[in-house]
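Trainee: I would like to see how this sequence folds:
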Amino acid sequence: MVEKKTVCQIVEEWLKEKDYFLVEIAVSSDDKIVVEIDHAEGVWIEDCVELSRYIESKLNREEEDYELEVGSAGIGQPFKVLQQYYNHIGKEVEILTRDGRKLNGVLKNADEEKFVVTILKKVKIAGDKRPKLQEEDETFVYADIKYTKYLISFK
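Mentor: A predicted model of the protein is given here:
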């Protein structure tokens, strides 16, 4: 069986001095290896092919029979690593909290413990008949959310 640790080391070697970052590596019991990478400006198919060939050059098919899939994290998919939050600062995201609230807003900031999203909320202002939309920053701890993902808009 192909060891996940081995694949991680190979991918990390390839990533050195590149602007790509690792999102996830999965190795199933039947030796299907799935590697997801990402980049601030998107992932090029040529780079996925290059990484795939690099991994294959480091693994011995005579010893292990495996299936290899290398691709991007996928637009519209939930964020899996902190770097994805950094890359989407200033962009609109969708958040689903553990208590079931679904919110849309602009990702304002992120660090290792939390992230901040600017959300438009209806606020009743004294003297006005109707509530008005007002920007409000809301802070989330990663443990309190089910997912955050880039919101694709066709406006």
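Trainee: contacts and neighbour counts: CA atoms only from here.
Mentor: OK.
Trainee: What distance do you get for Asp38 to Pro131?
Mentor: Look at Asp38 and Pro131: by Cα to Cα, to the nearest Å, they are 41 Å apart.
Trainee: who's more crowded, the two?
Mentor: Using other Cα atoms under 10 Å, the more surrounded residue of Asp38 and Pro131 is Asp38, with 21 against 12.
Trainee: Please provide the structure for the following sequence as well, for comparison with the first:
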Amino acid sequence: MFRDSVKKLLDEGLAQREDLFLVDFEVLGDNTIKVVIDGDNGVLVEDCMFISRAIEHNLDREEQDFSLEILSAGATSPLTNKRQYKKNIGRTLSVKTTSDEDLEGILTEVDDDKILLEWKTREPKPIGKGKVTVKKQAELSFDSISKAQVVIKF
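Mentor: Below is the predicted model of the structure:
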């Protein structure tokens, strides 16, 4: 019951801010509420405060004791929502597929069913000695991705 009322308040808060979306939500046994959000344009401290107030100001601490944590998805957190892929177009992703294949490439396209990764690799020349740079692509359905995260390069 407590979880349902918190989720309803969270959904109402997110409905007021269409640029924000839910990545993870849980209520632990000791009534610790953990919410992880992300945004199409990133997440500011003010965004976390907005969601916190949407929940906290509508719950009565006299009825239910709780603690509340509102977090933004970290830069290296795994991507779990299709909207997270769209906001990371042009960035390098590390992807592990359900068939245990590891890929790393630039995310160039995202639609409702799949993503497209592109990368360059050096391969032996078809004729003669030496190597040539070849552009590769992989089209991956969301169902075939077991884990994906942004690669931070310095």
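Trainee: Could you report the TM-score for this superposition?
Mentor: Once superposed, chain against chain, the TM-score is 0.88 (TM-score structural alignment, normalised by the length of the second structure); 153 aligned residues with a Cα RMSD of 1.8 Å.
Trainee: residues of the helix ranked longest in the first structure that come out buried?
Mentor: In the first structure, with assignment by DSSP state H, the single longest helix is helix 45-58. By 16 or more other Cα atoms under 10 Å, the buried positions in helix 45-58 of the first structure come out as 48, 51-52, 55.
Trainee: Quick check: next helix or strand after that helix?
Mentor: Using DSSP states H and E, the helix or strand that follows helix 45-58 of the first structure towards the C-terminus is strand 67-72.
Trainee: packing partners for that following strand?
Mentor: The helices and strands touching strand 67-72 of the first structure, judged by 3 or more Cα pairs under 8 Å, 6 or more residues apart in numbering; DSSP states H and E, are strand 32-38, helix 45-58.
Trainee: Next, the buried residues of that strand.
Mentor: Those would be 70-72, for strand 67-72 of the first structure by 16+ other Cα under 10 Å.
Trainee: just checking, Cys48 of the first structure touches Leu68?
Mentor: No - counting by Cα atoms under 8 Å, Cys48 of the first structure sits too far from Leu68 to count as a contact (11.2 Å).
Trainee: OK, contacts around the residue lying closest to Glu69 of the first structure once chain neighbours are set aside?
Mentor: Among residues not flanking Glu69 of the first structure along the chain, Val34 sits closest, at 4.8 Å (Cα to Cα, 6 or more residues apart in numbering). By Cα atoms under 8 Å, 6 or more residues apart in numbering, the contact list for Val34 of the first structure reads 24-27, 68-71.
Trainee: what do you get if the cut-off is 7 Å, keeping everything else the same?
Mentor: For Val34 of the first structure, the contacting residues are 25-27, 68-70, by Cα atoms under 7 Å, 6 or more residues apart in numbering.
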